[in-house]
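Student: have a look; sequence and predicted model below, questions after that.
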Amino acid sequence: MIYPENFESKIKFDKIRSLISRNCRSEMGKALVEQMCFSDRKEQIEEAQKEVAEFMRIMREEEFPDNRYTDARPFLSKIRIEGLFLDIPELVALKNSLESLHAILRFFQGKTETYPVLTAKAGQIQLFPYVLQHLDSIVSKHGTIKDNASSELGEIRRQILKKQSGISRRMQALLQDAQTEGWAEKDTAIAIRDGRMVIPVPAAYKRRVNGIVHDESATGKTSYIEPTEIIETNNEIRELQLEEKREITRILRKFADDIRPYIEDIIPAYDFLAFVDYTKAKALFGIEMDAISPVFTSAPEMLWYEARHPLLYLSFKNTDKTLIPLRIEINEEQRIILISGPNAGGKSVCLQTAGLLQYMFQCGLPVPVSEASRFGIFKKILIDIGDEQSLENDLSTYSSHLINMKNFVRYGDRDTLVLIDEFGTGTEPMLGGAIAEAILHALNDHHVKGVITTHYTNLKHFASATPGIENGAMLYDNHRMMPLFQLEIGKPGSSFAFEIAKKIGLSKEILDEAASKVGEEHIHYDKHLKDIARDKRYWEEKRKKIHENEKRLDEVVEKYSQELQEASRLRKEIIKEAQEKAKELLAEANKTIENTIRKIRENQADKEKTRKLREEMEAQKQKLFAEEEEEKRLKQKIEKIKKRENRKKKETPQTSPLSSHQPAEIQLQKGDFVKLPNQAVGEILEIKDKNAVIALGNIRTNVSVDKLEKVSANQVKKQIRTSSPSVYPDFRENISQKRLLFKPEIDVRGMRGEEALQKVTDFLDEAVMLDSKNLRILHGTGTGALRQIIRQFLSTNPLVGSYADEQVQLGGAGITVVKLDI
């Protein structure tokens, strides 16, 4: 239900309809635009939104057949009657439209997965190639009947051409004779009158040329004469032309008879062509508005982000003006938004935007909101905007408003959206405010959803004290004395009447007198509203920052927790594999020694053979040493990863239990062996203030003294004995293969922030494993958001030594160059 009857003109939907109609290529498409109407059926709305969404993708990404959309249904209906046929323009229009239909159906072939809804509709259309082939054999690309449409027509046209050629030559000769005799002007050319060739002759000489006068000039000074000797030939040509016309009529009748059995099957194809023209027009309008087909539910609700008034958006599009988007939320808990604020502050535009976008959505049109928005479905939309006074019906402005309110209360329910502008105005303010408050209470009791604008203070108080109704304010900059056109939910707005009057230039005496009459309490009410608004903005900003930091912290903790779990799992696997490999190496070494001793004994200590056996054993030893060197290098990498894990642990809010191991009273000195918080054992090389330089194999690191635990030499030996060998040979082979395939550059353009960070994290881990220090991250320039996120991550990563922009000629700010500290 839509109320009142002129609802569309009130919300300016008639202008939207006109804009869409301009995009149609045919009258049948425009007819569908005029038939477009409000629907509360979820299935119908969903299908219409899917259709326009698919067409918007087509128009953005593909080349759609866009030729001719002529409506041939009237022509086809005409030839249903036996004996009637299409004339040549109608035949040409039929041919062009059928060609367009064939092209459209070919476009949708094999695209069921890409455009399922439109492809399904196209699949229901049946066309008959015979009809188009027959048309091709009759009509030329120039829109005429072909000479070979029939053998008789071709013969007739050849005879006409032959006779016209003969007449043309003879007429040129007669004209030259007349010019020689001075009966015709030198620059005169042969003319055509009534389809016959004539010679223009001055009126004074018309008796000199034998023939028939067919016409005269407007001044009567020139006569157009057909010479006697070519009259007969012209008559023959005329008879041939009539015969040509009869033959064409016969061809057209035959064509009509041939396609008459197919008419009932062809006409639905034109219904589809009209649908394509109509849907394409809606899609073009949506693209022009930067609109979307939004997510929606069957519940009566609104959750809109960055909602824009379509007409204002198009008006401001090519100007330097900025359209401020709106955020509107209506649900069962927040059913009615009561908007207040200064005049010309955007209250009515906000109200109209709510009604127009909801109506557009339920008409199957795309709407200009952000992707995060969600729409609901209302069964009734009732609106009260503007002046409805009527002299004929003896209605004043206020009476018309009251009639609307009566209907709102009568028909309003939880599936109803009401839109009321300047609620309660039009009569004495105190009485009008009381009636408005009572009506608002009744609407709220009926669980009606709505957007209402007002200036009445009593309604603001009522909204703040009543569940289901929420105050909203159109913000106003009282320093610059100009509206901001921003809707803020949760507080009432001030009318800024005194500020606006002062800006306009009303005298101070008048303003002081007005202030004394209204009372300081009311003046201070607006002042308090402004103070509350300022304080609320401040604390909202604080709360927003805290929420963002908490969210970021939770993400970091979760991410590090997952990485630590994965590292722990990998460490256990490596230790297990290393232990197995150590057993294999020990067994192989023992086997080699035993074989060597056995061979020496068998050969009775022959010097030459003993020397060869020793060389073989030495080669096996060198092989083992080489493997140990590789294992040692990988072990250093693992220690680096361990250090990174422990640094991440320190960044989490939880306190590490290792931090309390070292007693404060133990004095450390150069040469002592100490245990780090990650259980690694190293030797102190140097102590500077509260930090110590620790040697961990070939790695040096700075650690705070209070985090170190002194260990004995026996503990060091035990640690060395129990430390596991490194990794399995297959793992080393995998590392070598990765080193060959690794590229020190990564491209994250087009990715979302979280996806890009995950890819950068994996990239850095692989670079550390492969000992690659110089890296490049290609993120593009764009808005700079992705670059900022990546660099913020790099600044917190302990493996990153430095990062900077690439050289300008190599990409500049679109590429970040990273140097790892490994």
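Tutor: Thanks, I have the structure now.

Student: from now on I want contacts and neighbour counts done on CA atoms only, so please keep to that.
Tutor: Fine.

Student: beyond the strand or helix carrying Thr353, next helix or strand please.
Tutor: According to DSSP states H and E, Thr353 maps onto helix 347-362. As assigned by DSSP H and E, the chain's next helix or strand after helix 347-362 is strand 374-375.

Student: just the helices in the stretch 451-600 of the chain please.
Tutor: Here the stretch 451-600 of the chain has its helices, by DSSP state H, counting those that start in this stretch, at 457-465, 497-504, 508-518, 520-602.

Student: what is the orientation angle of the last one with helix 497-504?
Tutor: In this case it means helix 520-602. Interaxial angle, helix 520-602 versus helix 497-504 (axes from the mean of the first three to the mean of the last three Cα atoms, to 10 degrees): 100 degrees.

Student: so which elements touch the following helix or strand past helix 520-602?
Tutor: The helix or strand immediately downstream of helix 520-602 is helix 607-651, counting by DSSP H and E. The helices and strands touching helix 607-651, judged by 3 or more Cα pairs under 8 Å, 6 or more residues apart in numbering; DSSP states H and E, are helix 520-602.

Student: which elements pack onto the helix it packs on?
Tutor: By 3+ Cα pairs under 8 Å, 6+ apart, helix 520-602 packs against helix 607-651.

Student: just list the residues touching the residue nearest in space to the middle of the chain, thanks.
Tutor: Closest residue to the average C-alpha location of the chain: Ile292 at 7.0 Å, with Cα atoms, centre = their mean. Going by Cα atoms under 8 Å, 6 or more residues apart in numbering, Ile292 touches 53, 286, 366-371.

Student: which of the residues you listed are buried?
Tutor: 53, 286, 366-370 (16 or more other Cα atoms under 10 Å).

Student: so how far is the helix holding Thr353 from its chain's centroid?
Tutor: Mean C-alpha position of helix 347-362 versus that of the full chain (Cα atoms, centre = their mean, to the nearest Å) differs by 21 Å.

Student: and that helix, what does it pack onto?
Tutor: strand 416-420, strand 449-453.

Student: here's the one I want to compare it with:
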Amino acid sequence: MDQQTKHHFHALELDKILHLLKQETASDAAADMAEQLCPLEDLSSVQRLLQETWDAYGLMAKFGSPAFGGLHDVANPLRRASSGGVLNMGELLRIAGVLRCLRAVSDWRSKSAGIKTTLDDRFNCIVTNKYLEEKIYGAIATEEEMNDNASPALAAIRRKIRAASTRAREKLDKMVHSPYYQKFLQDPIVTQRSGRYVVPVKAEFRGEVSGLVHDSSSSGATVFVEPMAVVEANNEVRVLQNDEKNEIDRILQELSAEAGSFADSIIHSCQYAAELDLIFAKASLGYKMKATLPEMNDCGELDLKHARHPLIDPKKVVATDIRLGTDFDTLVITGPNTGGKTVTLKTIGLLTLMAECGLLVPVSDGSRLSVFDRVLADIGDEQSIEQNLSTFSAHMTNIIRIMQEADGKSLVLLDELGAGTDPVEGAALATSILEQLRQQGARIAATTHYAELKAYALDTPGVQNGSCEFDVATLQPTYRLLIGVPGRSNAFAISRRLGMKASVVENAQQLVSQENTRFEDVVSKLEESRRSLEDERAEVQRDLLEAKKALESAEKEKAELEENAQKEMDRAREQASLLVSRTRGQSDLLLNELEELKKQKNKQITAEQKAKLNADLRKMEETADPVQKRRRRGGQLPRPLRVGDTVRLVDLDRPASVVEVSADGKHVVVQAGVIKTKTDVENLQLVSDAEKRKAERRRTRTVSHRFSSAAAPSELDLRGQTADEAIANVDLFLDHAARSNLTQVTIIHGKGTGVLRKAVQEHLKRHPNVKRYRLGTYGEGESGVTIAELK
């Protein structure tokens, strides 16, 4: 990247975005890649980067972020190990930490293995090595200490060192606690000098304690003597310590050789993990910015919806809509100072560069951005003291470079074009610069205060005005970009609101040319029309939203009602099936009792038997008639009923004709079709003549088609059949029952030897339409029947 390109990126503050990205990374390698990130110029490459970030964004939302905290650059130690070098304990522990991190990343991906993403190739290239990881951690405790169990030899040597040290200390402990030696010692303690156990002896009694002097105190009052009694034990400890060091060196050499043999796979895995770290850092930054995936093109078309500058406080930033390169190639933005013109330019350029780096951008769904070969910006005060250039000269120098580089694949952003010189000359020069850049095919966004450029944008096809909205009533900018509306300077209005004398403002207005005044009046009227249309549009949007909510609510309520109705139908069907089965069982029982009574025809039937039979019949009638009486709504009948009146049975919701009325008028006999029944007057509604005529007309207009179909029986009698015949008939019977939506059926096989019952039940156990089955209960036929519930 050349210095001039860096200058343009710096003007658009891309370096600040990359610094935020760096802070989201967890590894040094990913942080370095984030700092060196450059926008790409190829559409397919940019789309690939953005899709990778979007896939990482989706995985983070479902499973959280993978941990890359233990990922370090261990390439140099591994290369040294592969060349035969010996690594220290710290280097080996860092390698083990990297292996643990790689394994954690791989395990994290395995939790979401069912989701295919563009990151799978990188995840699949990560090679874990739990063997080497556990071997290093099992051998090394810290960067300074080797574990005892690193090898059997090391464990044995350290046991011997502890034993020899114990013997030496025991001898010295006896000495320091001996009354004879205590008067020669400075303190009754055992200490070490140069790895050997010694005792502190007073200098004047040096000759009283035989041994080797290893050190003395700074005052010279104390000498540290190794008594001859422990010299041999100390010698043994020193020899064992040397053996310990040799064994540790051997273990380190062995571990280093093992690590070196896996150097290539670990280094490559680290590289892929670092790339994943950077991608997930991009996703994390996008999550914090509430960013989304834009649609990319290479046609120079930008359509940003609710775009937000990512470096402005989210609580203060104002979202705005920006278009460029669709129906116009040049956008001239005007408006008062501090109104947000420069922020709009930076937003266009920065979001373009972010997308080209594979970063999600803070816009709403459906936004579009384009890939450009160059993003060229002249923004801010470019005055150079070293080059002795004025502000105007510095801007012109930069613009000249831009004009030399710009082409049909360039995005050019110019802030305060033509400012810093004579207004007439500046406006003319600005217009000429825009014309030249347009001829070179560039997409241009420029800010200005010149009215001449507003008129140029109004008169020139392909050039569009834009303005940053300003509320004169509050003297505050709204920071909204209005496409198609030239901005007003508002200098007179602002001055008047700030308290300037009216005479001064009026005098200034008279000094302005009539042409300029007329132009400002036109702009003012356009502004008023725009505000009115926006208010109407907002009202229509609110009405549309309310209508949409009402429609959704109605559809939801309709779906709930249909679901509840279906549930009620299923429940009623199931209850009806159970009712039929129960009634059938009771009728079978009564029939058996009648058969018994017939057999006893020569015997006297007792009154108790008759009463029981009548009670069972009444109970069966009540059970077989589940319809509950419903109270008629609407009060009493309008008049007493007469024979021949047409009425409606409330509980059955059927029309009927009055045949007979009781003397008290509380009960009537009605005929519904071929059925006559006695009912209470409260269960009837009188049908008026108008309703009868309406029903008659409806019957004459209705064309009906009747289809006769025999209802599937709910009972099958297999008695007298062989097992094979019975199984075939059971299959046919269950198919008919399933098509008729029966939930329960009865299969009669008789008691007998039980062979037929066993064959039927074995078949029901494997039948796909049968949920469960059982023998009949008392009143249902007991073991002579099987009751089957269907799915």
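Tutor: That came in fine, so what should we check first? Since this is a predicted model, take the numbers as computed values, not measurements.

Student: where does the TM-score land?
Tutor: The TM-score (TM-score structural alignment, normalised by the length of structure 2) is 0.66; 604 aligned residues with a Cα RMSD of 4.7 Å.

Student: thinking again about what came up before, so of the helices of the stretch 451-600 of structure 1, which one's packed in deepest?
Tutor: helix 457-465 (a mean of 17; mean count of other Cα atoms under 10 Å).

Student: tell me what angle that one forms with helix 520-602.
Tutor: Using the same axes, to 10 degrees: helix 457-465 of structure 1 against helix 520-602 is 30 degrees.

Student: tabulate the helices of the stretch 451-600 of structure 1 (a markdown table), appending distance to Thr144 of structure 1.
Tutor: Formatted as a markdown table, those follow (distance: least, Cα to Cα, whole Å):
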| stretch | distance to Thr144 of structure 1 |
| --- | --- |
| helix 457-465 | 73 |
| helix 497-504 | 71 |
| helix 508-518 | 81 |
| helix 520-602 | 72 |
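
Student: relative to Leu127 of structure 1, which of those helices is closest?
Tutor: helix 520-602 (58.2 Å; Cα to Cα).

Student: what residues are up against the counterpart of Ala533 of structure 1 in structure 2?
Tutor: In structure 2, Ala533 of structure 1 lines up with Glu527, judged by TM-score structural alignment. Glu527 of structure 2 sits next to Val485 when contact means Cα under 8 Å, 6+ apart.

Student: roughly how far does Glu527 of structure 2 sit from Arg496 of structure 2?
Tutor: Per Cα to Cα, to the nearest Å, Glu527 of structure 2 is found 20 Å from Arg496 of structure 2.

Student: and what of Phe184 of structure 2?
Tutor: In terms of Cα to Cα, Phe184 of structure 2 sits 102 Å off from Arg496 of structure 2.

Student: map Asp445 of structure 1 onto structure 2.
Tutor: Match for Asp445 of structure 1 (TM-score structural alignment): Gln439.

Student: apologies, that question was intended for Ile694 of structure 1.
Tutor: In structure 2, Ile694 of structure 1 lands on no residue (TM-score structural alignment).

Student: buried ones in the helix or strand hosting Ile694 of structure 1, by neighbour count?
Tutor: Using DSSP H and E, Ile694 of structure 1 sits within strand 691-696. For strand 691-696 of structure 1, the neighbour count (16+ other Cα under 10 Å) marks 691-695 as buried.

Student: can you redo the residues you listed as JSON lines with distance to Glu264 of structure 1?
Tutor: Below are the buried residues of strand 691-696 of structure 1 laid out as JSON lines (distance: Cα to Cα, whole Å):
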{"residue": "Asn691", "distance to Glu264 of structure 1": "94"}
{"residue": "Ala692", "distance to Glu264 of structure 1": "95"}
{"residue": "Val693", "distance to Glu264 of structure 1": "93"}
{"residue": "Ile694", "distance to Glu264 of structure 1": "93"}
{"residue": "Ala695", "distance to Glu264 of structure 1": "92"}
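
Student: nearest to Val556 of structure 1 among these?
Tutor: Asn691 (27.8 Å).

Student: against Glu651 of structure 1, how distant is the residue nearest to that closest one when sequence neighbours are not counted?
Tutor: Here the nearest residue to Asn691 of structure 1 in space, its sequence neighbours aside, is Ser704; by Cα to Cα, 6 or more residues apart in numbering that works out to 4.3 Å. Using Cα to Cα, we find Ser704 of structure 1 at a distance of 16 Å from Glu651 of structure 1.

Student: returning to what we had before: against structure 2, what's the mean shift for the helix holding Thr353 of structure 1, could you check?
Tutor: Superposed on structure 2, helix 347-362 of structure 1 shows a mean distance of 1.1 Å to its aligned residues (mean Cα distance after the TM-score superposition for structure 1).

Student: read off where that helix ends up in structure 2.
Tutor: Using TM-score structural alignment, the partner range for helix 347-362 of structure 1 is residues 341-356.
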